[in-house]
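Novice: with the input below, show me the fold.
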Amino acid sequence: MKRILVSSVSYPWRCGKRTLVTLPRITKIFDERVLDNTLHPPYDIHVPKITYTDMVWEGMETKGHLPAMTCGLSGRTLSHGELQEEALRLSKTLQGLNHVKTIGILLPNCVEYPAIICGSLHAGVTVTTLNPAYTPSEIAHQLEAARVDILFAANSLQEKVLSTVSLYSKLSMVVFVDAESQLNTGALKLDEKSVPYSQFLSVSPARSGARIDTVKDTAIMPFSSGTTGPPKGVELSQHNLVVQCLTMAVDGESFYRAFGKLQDVTVAVLPMYHIFGLAVTMTGALWAGSRQVTLPRFDSDLYIRCLEKYSPTYLHMVPPIVGFLASSPKVSAEHLSSLRQVNCGAAPCGLTLIEKFALKAPRVLFREGWGMTETTGAATAFHRSYQESAPGSVNTLLPNLRMRIVDSDTDEILGVDQTGELQVKGEGITKGYFNNEEATRKTFSQDGWMKTGDVGYFNKDGIIYISDRIKELIKVNGLQVAPAELENTLRQLDGVEDVAVVGVQDGRAGQLPRAFIVRSGSLTEADVKQWMSLKLSAHKQLNGGVVFVDSIPKSAAGKILRKDLVGK
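Specialist: From the prediction side, this is the model:
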């Protein structure tokens, strides 16, 4: 693919000049929010066509000395300047490997994660992120679908990686990272195709980046189920990532810019392989000069210790973590006293839980939003300057996006306070699914609007409410579970004649998968669950139960009528 350098950012920290880093420039204000049945944001902003690293390394002279990443397990810390140096050393190595087009990251949250992201994007290499809890077959499937050349994996996952390599043989190299600071590199069973991360880095940094078309070239490829079907590679450009960060940051309070010894601090527990953890939390913190305290997984005692030791100023969370902070007797108001705001996404939080949290932290601004992998993260957020608090809503559309409501049966474009499918358009939206023209065609309307699969409405003030979901996707603790993937796995089990999977509500996880199975022979629920435990990762297990039925309800065309199974 031909790459074209599109950049307009100078490097003041390289030339010794001091510059003032400011918020993005507002280009247009929309006093009337709904025009021709299309919802507009409060304003649009100017987003330059710059690379991802141009953006996050902007103003390094004001933050390079400050801590960027701290391991919540060991305390090991990299400053923003050290992280940039490490990323440039990785970039130099990758630029010297002409055959490498795509790398995979199979890591928990760790100090090295953003360095690998930045180094890869600086080198013009595409990144696909994987859930470390995946089974070898799930990992191999994504590696093959994304055409991965090199895999960066945690030392602790060595056995899983070895099993994966037997299923996907096209990896040219595996780079092992000591992600949890176990200092056990010597215990690695290395072969000619594997190397420790420290040895993979060049001894010197890259002096320049690859030639990149920031709009057309694919930068990251997280996998998402979209509105239906199995997970697919979502193609997001460097411009998509820049748009996401700057449209979130423009309100001036999502992230405070670092200066001197002042910086924001957050506990980075949302997985960095997820679009929320990568495009919203990680990217915003790198741009602002924040300190991210990484945790490889949520552990209540460790999380509390990080609150006590690092005094975070903001937190990005999903509803189960909000529930823990609001309900646990181990968490006091003092633990939350350093916070100015919290942001909750990935699944609805609910007014009751928000009110319960406010009892412990009445002065903390609680912000909810909505988005998708396909929108590069958030598409809505709370803008205090342009709206009153609207509990139960997902608040206001982000800059440079447009939204309309469409009747999914008739394709009629609806107006204010009318309920239908949310469709969005804008420069933060994915260009489509990798190597899957059919899924891309089904996801976009003929006039270029992306169908979200979510049902809701907006009012005349531009406040958005989501009431239902067309898409079959199940959300477990904010993680996507595609019913089709579970059904395909179950059909491989002897004794399963037919099957359908739906989500059932759960107070802690949000939803849990439940399978309805037409069986033959003596198949039991224990047989089914044992099979699933061998094939799929923990959040895809049938913790909502297994129900044996005589038949699966289907339409005349053979499509499963999942709505007829909900509640059974």
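Novice: C-alpha only now, for contacts and for neighbours.
Specialist: OK.
Novice: any idea how far the longest helix along the chain is from the chain center?
Specialist: With secondary structure taken from DSSP state H, the chain has its longest helix at helix 80-95. Offset of helix 80-95 from its chain centre (Cα atoms, centre = their mean, to the nearest Å): 23 Å.
Novice: ok, now how distant is residue 94 from residue 532?
Specialist: Using Cα to Cα, to the nearest Å, residue 94 is found at 38 Å from residue 532.
Novice: going along the chain, name the strands of the stretch 151-300 of the chain.
Specialist: Assigned by DSSP state E, counting those that start in this stretch, the strands in the stretch 151-300 of the chain fall at 173-177, 194-196, 223-224, 232-235, 265-268, 291-294.
Novice: please point out which parts of the last one sit buried.
Specialist: The neighbour-count criterion (16 or more other Cα atoms under 10 Å) identifies 291, 292, 293, 294 as the buried residues of strand 291-294.
Novice: for the longest helix of the chain, name the packing helices and strands.
Specialist: Here helix 80-95 touches strand 67-71, helix 113-122, going by 3 or more Cα pairs under 8 Å, 6 or more residues apart in numbering; DSSP states H and E.
Novice: quick revisit: which one of residue 94 and residue 532 has more residues nearby?
Specialist: More crowded of residue 94 and residue 532, by other Cα atoms under 10 Å: residue 94, with 26 against 19.
Novice: count the neighbours of the closest residue to the more buried one other than its chain neighbours for me.
Specialist: Nearest non-adjacent residue to residue 94, counting by Cα to Cα, 6 or more residues apart in numbering: residue 123, 6.3 Å away. Residue 123 has 24 neighbouring residues, counting by other Cα under 10 Å.
Novice: which residues does residue 123 contact?
Specialist: The contact partners of residue 123, taken as Cα atoms under 8 Å, 6 or more residues apart in numbering, are 91, 92, 94, 95, 209, 210.
Novice: if we go to 10 Å?
Specialist: 87-88, 90-96, 101, 206, 208-212 (Cα atoms under 10 Å, 6 or more residues apart in numbering).
Novice: drop anything exposed from those.
Specialist: Among the contacts of residue 123, the ones that count as buried by 16+ other Cα under 10 Å are 87-88, 90-95, 101, 206, 209-212.
Novice: this one as well, want them side by side:
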Amino acid sequence: MHSLPQNGLNSKSLGEIFFDILKNKADHTKIAMIDKVTKKQLNYAELLDQSLKVAEELKALGVANGDFVGIVSGNRPEFFVPVLACFFIGATIHPINSIYLLRELKSAFANSKPKIIFTTDESLKKVQDLQADTDYIENIINFDRNYLSIVQERSGLIEEEIVSNCDSDSAVILSSSGTSGLPKSVVLTQGNIKCSFNYLKYPYITVNYDDVIVGMMPYFHVLGFLVGISNIYSLSLMVTLQKFQPNHYCEIIEEFNVTSLQIVPSIGVFLAKHPMVKKYDFSTVKDIVCGAAPLGAEVQSILEKRFNCKVRQMYGMTETCGVISLVPMGEESKIGSVGKRFPWVDIKIIDIDTKEEMAQGGIGEMCVKTAQNMKGYLNMEEETKSMYLEDGYLRTGDIGFVDENGEIFIVDRLKELIKYKGFQVSPSELEDILNSHEYIVESGVVGLPDERAGELPMAFVVKRDNVDLSEEAVKEFLAGKLR
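Specialist: Just a heads-up that it's a prediction; the model follows:
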């Protein structure tokens, strides 16, 4: 495996790293995070102070190195306070989607069994019901209630109490479906997170001191979590949104002169096609980075023309602690490419059926070997083992190929391919074509069981308001593109 770049962090724990940044390098009066809607904010002095106080509280409640702490909350300025607090004391943070129902929360926390859960007024009832229905939750800390007394009354953890280097220890649990099945708890270590710092800087996902980040991607998701961490690491400003609201999203970009956008394909479709976007001044945007799923070539082309800037696609997954390939800043790439592998990442493509490594250009399953690879799925030894090949490569479940220039292209997900008369049909390819139609906002293609063909592609289409678009017109459009 290719060696990692030396970043001077190898001898420090995440707690030591972030304490040093916040204590010795930050402008303590600078705003770290502000909520777009409520206007609530934390400056860097408050972020450090509250994180140390929460760390002290967690220790007093019996949370120690190796214990788990949950978060059931939407994006908000205080979200990363318990994250940092856990880094300081060596506990593992486990954020969960706050819109989950009780049974989903119970399933999500079944393996980690957090002693403490941070939540909000909005989710408090569900978390209380979860506590009543289980035997592991000892305390609930509500950001809107008793959290406030903690940050008012505690004096704070002292520097000498911060845990030292522990790269193999778990740092965060994030949810992923893996290559199949229900969501699994992915264990990412302190070493994994430290490794991610290598791509959270130039020429990859560049976040600098003067930058403003739109904190819209969910913080419980690997991309949202790591972008939030990079905001603190770079001492920049993050403007938080609880959920995607088109007008608020556009207002943030214009008001704060945002220069770089980190998006997912659904936001890319919005930016490329929604007429609302034309009402705002987005001239400061010089870079767009898209991840989480493949962005269709048609949408990418429209975006680049509309914003007059490069759209850089990246590739990764929760199990690889985020990104493993990206088009570097200033480099040219083919439309649809997710760039080249990072220097410290090894990639090979294997045949879907035989599992043999394929020659360059062959389409098969992407497999990855890197120091970013997860520790495993929490308390799921067999499922973890099934993710790895005998030579240590992690199976991604994604279908793709590497061209003669080393550029990576993702075709589809292994578990989503439609089998038509023995042929493998890519839903994302059909979706890309459908989304290029001027009257189509978004589409989804699935396989419909068919006795003769095996499966037939079936599309669900969302059309623009106040336009006429018939099923026959969509079929004719698609047929014309597939000839």
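Novice: one step back: now the element after the longest helix of the first structure, going C-ward?
Specialist: Downstream of helix 80-95 of the first structure, the next assigned helix or strand under DSSP states H and E is strand 102-106.
Novice: which position in the first structure pairs with residue 76 of the second structure?
Specialist: Applying TM-score structural alignment, one finds that residue 76 of the second structure aligns to residue 110 in the first structure.
Novice: what residues are up against the alignment partner in the second structure of residue 270 of the first structure?
Specialist: Counting by TM-score structural alignment, residue 270 of the first structure lines up with residue 217 in the second structure. If a contact means Cα under 10 Å, 6+ apart, then residue 217 of the second structure has 75, 223-225, 227-228, 240-244, 262-264 as its contacts.
Novice: at 7 Å what do you get?
Specialist: With contact taken as Cα atoms under 7 Å, 6 or more residues apart in numbering, residue 217 of the second structure is in contact with residue 224.
Novice: residue 165 of the second structure reaches residue 12, doesn't it?
Specialist: Yes. Between residue 165 of the second structure and residue 12 a contact is recorded at 4.9 Å, counting by Cα atoms under 7 Å.
Novice: re earlier: just the buried residues of strand 291-294 of the first structure now: which is nearest residue 238 of the first structure?
Specialist: Nearest to residue 238 of the first structure among these is residue 292, at 21.7 Å by Cα to Cα.
Novice: aligned to that closest one, what sits in the second structure?
Specialist: By TM-score structural alignment, residue 292 of the first structure lines up with residue 238.
Novice: identify the residues contacting that match.
Specialist: 32, 33, 34, 212, 213, 214, 215, 231.
Novice: looking at those, which one is closest to residue 18 of the second structure?
Specialist: Distances from residue 18 of the second structure to the contacts of residue 238 of the second structure, taken by Cα to Cα, are shortest for residue 231, at 11.5 Å.
Novice: can you report how many residues neighbour the closest one?
Specialist: Count around residue 231 of the second structure with other Cα under 10 Å applied: 23.
Novice: give me the distance between it and residue 150 of the second structure.
Specialist: Plainly put, residue 231 of the second structure is 25 Å away from residue 150 of the second structure if you go by Cα to Cα.
Novice: check residue 475 of the second structure too.
Specialist: Residue 475 of the second structure is 60 Å from residue 150 of the second structure, by Cα to Cα.
Novice: just residue 120 of the second structure next, same as before
Specialist: 15 Å.
Novice: in the stretch 351-500 of the first structure, which spans are strands?
Specialist: 365-368, 371-372, 377-378, 380-381, 395-397, 401-406, 413-414, 420-426, 432-433, 450-458, 463-469, 474-476, 479-481, 496-506.
Novice: of those, which is nearest residue 229 of the first structure?
Specialist: That would be strand 479-481 among these, by Cα to Cα, at 9.9 Å.
Novice: what's the closest one packed up against?
Specialist: Packing partners of strand 479-481 of the first structure (3 or more Cα pairs under 7 Å, 6 or more residues apart in numbering; DSSP states H and E): strand 474-476.
Novice: quick one: which of residue 475 and residue 150 of the second structure has more around it?
Specialist: Set side by side, residue 475 of the second structure and residue 150 show more neighbours around residue 150, with 17 against 12, by other Cα under 10 Å.
Novice: aligned partner of the more buried one in the first structure?
Specialist: Alignment note: residue 150 of the second structure maps to residue 200 in the first structure; criterion TM-score structural alignment.
Novice: ok, now residue 254 of the second structure?
Specialist: Correspondence of residue 254 of the second structure to the first structure, assessed by TM-score structural alignment: residue 308.
Novice: same thing with residue 319 of the second structure?
Specialist: By TM-score structural alignment, residue 319 of the second structure lines up with residue 374 in the first structure.
Novice: show me what contacts the closest residue to that match other than its chain neighbours?
Specialist: Nearest non-adjacent residue to residue 374 of the first structure, counting by Cα to Cα, 6+ apart: residue 430, 5.2 Å away. Contacts for residue 430 of the first structure (Cα under 7 Å, 6+ apart) come out as 234, 235, 236, 374, 375.
Novice: what sits against the equivalent of residue 398 of the first structure over in the second structure?
Specialist: When the second structure is aligned by TM-score structural alignment, residue 398 of the first structure is paired with residue 342. By Cα under 7 Å, 6+ apart, residue 342 of the second structure lies in contact with 324, 325.
Novice: ok, the one 10 residues further on next?
Specialist: Residue 352 of the second structure sits next to 364, 365 when contact means Cα under 7 Å, 6+ apart.
Novice: any idea how far residue 214 of the first structure is from the alignment partner in the first structure of it?
Specialist: Aligned by TM-score structural alignment, residue 352 of the second structure pairs with residue 408 of the first structure. Counting by Cα to Cα, the gap from residue 408 of the first structure to residue 214 of the first structure is 33 Å.
Novice: same check on residue 98 of the first structure?
Specialist: Counting by Cα to Cα - residue 98 of the first structure and residue 214 of the first structure are separated by 19 Å.
Novice: again, but for residue 314 of the first structure
Specialist: 30 Å.
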